[in-house]
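Enquirer: Pasting the sequence and the predicted model now:
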Amino acid sequence: MVIIEQNPQESIREYVYRFLKVNIINLELPPGQSISEQEVASQLKVSRTPVREAFIKLAQENLLAIIPQKGTYVSLIDTDQVEESTFVRQTLEHEVIQQACTCFPAEELFQLQSCLALQNLCISEKNYYRFFELDETMHAIIFRGCKKSRTWEMLQLMNAHYNRVRILSLKTKEFQWDQLLKHHQALIKAIQEQDIKLGIKTIKLHLNKVLIDLEYLRKAHGDYFLQRKQQTFTMTQK
């Protein structure tokens, strides 16, 4: 696992939760891997109580599977959740990009352009995780510029499985980074020139990429994904 620094304003409980979630999302803790409270507590030099609380919270978010008498495992990627997250993002971002292409603050536009420059640097340095973070930042800025920050925060609550697919795609298909960069360039151009048609076309293409990649990634990394039969069984048991 990659150790991240504790923010000054964070409690130990918040830090442990964020540490684990970051490592799950960026696949440092890959789907299916076992994980123990004691190991995490020892690595972070904290008591087991905040670790246990983080485990429970992550299990509620379907990122950990706590199996009595067996142990705790990083949840496999659930494609149903990925598809649902894609649907929600496409629906919301279709509307947000139209607003952004109608009226957008100059300061936020400058921040989008700055993100784009940093993404170019990430490509040259082959830093896929930083590229992912900047991609997230770009979308957050667009939402903020349209006064929809709380809507973006709501999306983050259901994006965990979706984001793991994005990270896996960036790790596996490095040749597509330039394509993503072109999407971002087109989005900024659409906002800058108030071109709603270009904005809608680009955001649809950009967000649909996850579903296009999904079939390839399931074949290449089948052990990372919950099988369809398993998903049906789980729903039947409920």
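Expert: Looks like it arrived, so ask away.

Enquirer: CA only for contacts and neighbour counts going forward, please
Expert: Will do.

Enquirer: This protein: strands as residue ranges?
Expert: For the chain, strands defined by DSSP state E occupy the ranges 34-35, 64-67, 71-74.

Enquirer: Included below, for side-by-side comparison, is a second structure:
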Amino acid sequence: MSRLVKCENGHFYDADKYAKCPNCSRGAGPKKDVVMEGGISTDLDDVKTVAMNIRGNIKSGRSVRIPKVSGRTIKPSNEILDREEQRMRELQEKIRDHKDSLEEQVTLAKESYEIDNDKTVAVHVFENGIEPVVGWLVCVNGEEKGRDYRLIRGRNRIGRDSGMDVTIRKDQKVTREEHCSVVYDEKSNLTFLVPGNGTLTYYKGEMLRQPQQLCSGDAVEIGETKFIFISFCEGERVWKNEEE
């Protein structure tokens, strides 16, 4: 059996054939690392020496001991990398499509129900100066439990700021300005819950992603505050201008 040893410079040689390292005798110097197929890093002279000994021992019929090679680096195959890259691309496209669709729906809803402030006074206020009520949000759970919030025609903006149409001051989970809106459409005599700048808005237990029609008794959660919507204008009941 061939007896392979390693010299102080890191070279392997057959001690049965050589009294000292033949590589060092030739002035080979310290070993040089190479990377073999499969990501295995080893010494170039070691590869040559082992290969020569393997060939010699195979011809002579003797067994040979292969030295251990360290520094193996495992890399994923190109097929795995391509598959993961494709999966990530598909996931990013789905997220982008969903975001674009959601933003488009919110924009369309806001544009559909946007009311010019200059026209609000002329259309929404009776001659006696009263803005007719179209419904209420009644707080059933939260810091404002028991309080009712009056809703009028057009867009009722909801938030913590005092400038909002519906102000929920004590709930810190409610966005300061326009967390969401309740919109009454006079032409259809329907009321809608429309997403805004806030994230924690739920309609009948489901996260609000697009405008939803509100009916009397529907549950609405804004931040950590829960409401029940009560409709006044619905069905045949609708406010009309005096000239009508």
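Expert: Happy to help now that I have it. The model shown is predicted, which means the values in this text are computed figures rather than measured ones.

Enquirer: Superpose the two chains and report the TM-score.
Expert: The TM-score (TM-score structural alignment, normalised by the length of the first structure) is 0.20; 85 aligned residues with a Cα RMSD of 6.0 Å.

Enquirer: Any chance of JSON lines for the strands of the first structure, columns distance to residue 86 of the first structure?
Expert: As requested, these are exported to JSON lines (distance: least, Cα to Cα, whole Å):
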{"stretch": "strand 34-35", "distance to residue 86 of the first structure": "28"}
{"stretch": "strand 64-67", "distance to residue 86 of the first structure": "21"}
{"stretch": "strand 71-74", "distance to residue 86 of the first structure": "22"}
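
Enquirer: Columns mean neighbour count and distance to residue 121 of the first structure on top of the ones you listed, output as a markdown table?
Expert: Formatted as a markdown table, these follow (neighbours: other Cα atoms under 10 Å; distance: least, Cα to Cα, whole Å):
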| stretch | mean neighbour count | distance to residue 121 of the first structure |
| --- | --- | --- |
| strand 34-35 | 16 | 34 |
| strand 64-67 | 18 | 34 |
| strand 71-74 | 18 | 32 |
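
Enquirer: next helix or strand past the helix ranked longest in the second structure?
Expert: For the second structure, the helix that runs over the most residues, judged by DSSP state H, is helix 78-113. Beyond helix 78-113 of the second structure on the C-terminal side, the first helix or strand identified by DSSP states H and E is helix 117-124.

Enquirer: Which positions within that following helix qualify as buried?
Expert: residue 124 (16 or more other Cα atoms under 10 Å).

Enquirer: right, and the helix or strand after it?
Expert: strand 133-141.

Enquirer: elements contacting that next one?
Expert: strand 148-152, strand 225-231 (3 or more Cα pairs under 8 Å, 6 or more residues apart in numbering; DSSP states H and E).

Enquirer: what helices or strands is the longest helix of the second structure leaning on?
Expert: Counting by 3+ Cα pairs under 8 Å, 6+ apart, helix 78-113 of the second structure packs on strand 190-195.

Enquirer: Can you tell me which helices and strands the strand it packs on packs against?
Expert: Strand 190-195 of the second structure packs on helix 78-113, strand 180-185, strand 212-214, going by 3+ Cα pairs under 8 Å, 6+ apart.

Enquirer: number of nearby residues for residue 123 of the first structure?
Expert: When neighbours are counted by other Cα atoms under 10 Å, residue 123 of the first structure registers 17.

Enquirer: Leaving out chain neighbours, which residue sits closest to it?
Expert: Closest residue to residue 123 of the first structure apart from its sequence neighbours, by Cα to Cα, 6 or more residues apart in numbering: residue 177 at 6.9 Å.

Enquirer: Many thanks, have a good one.
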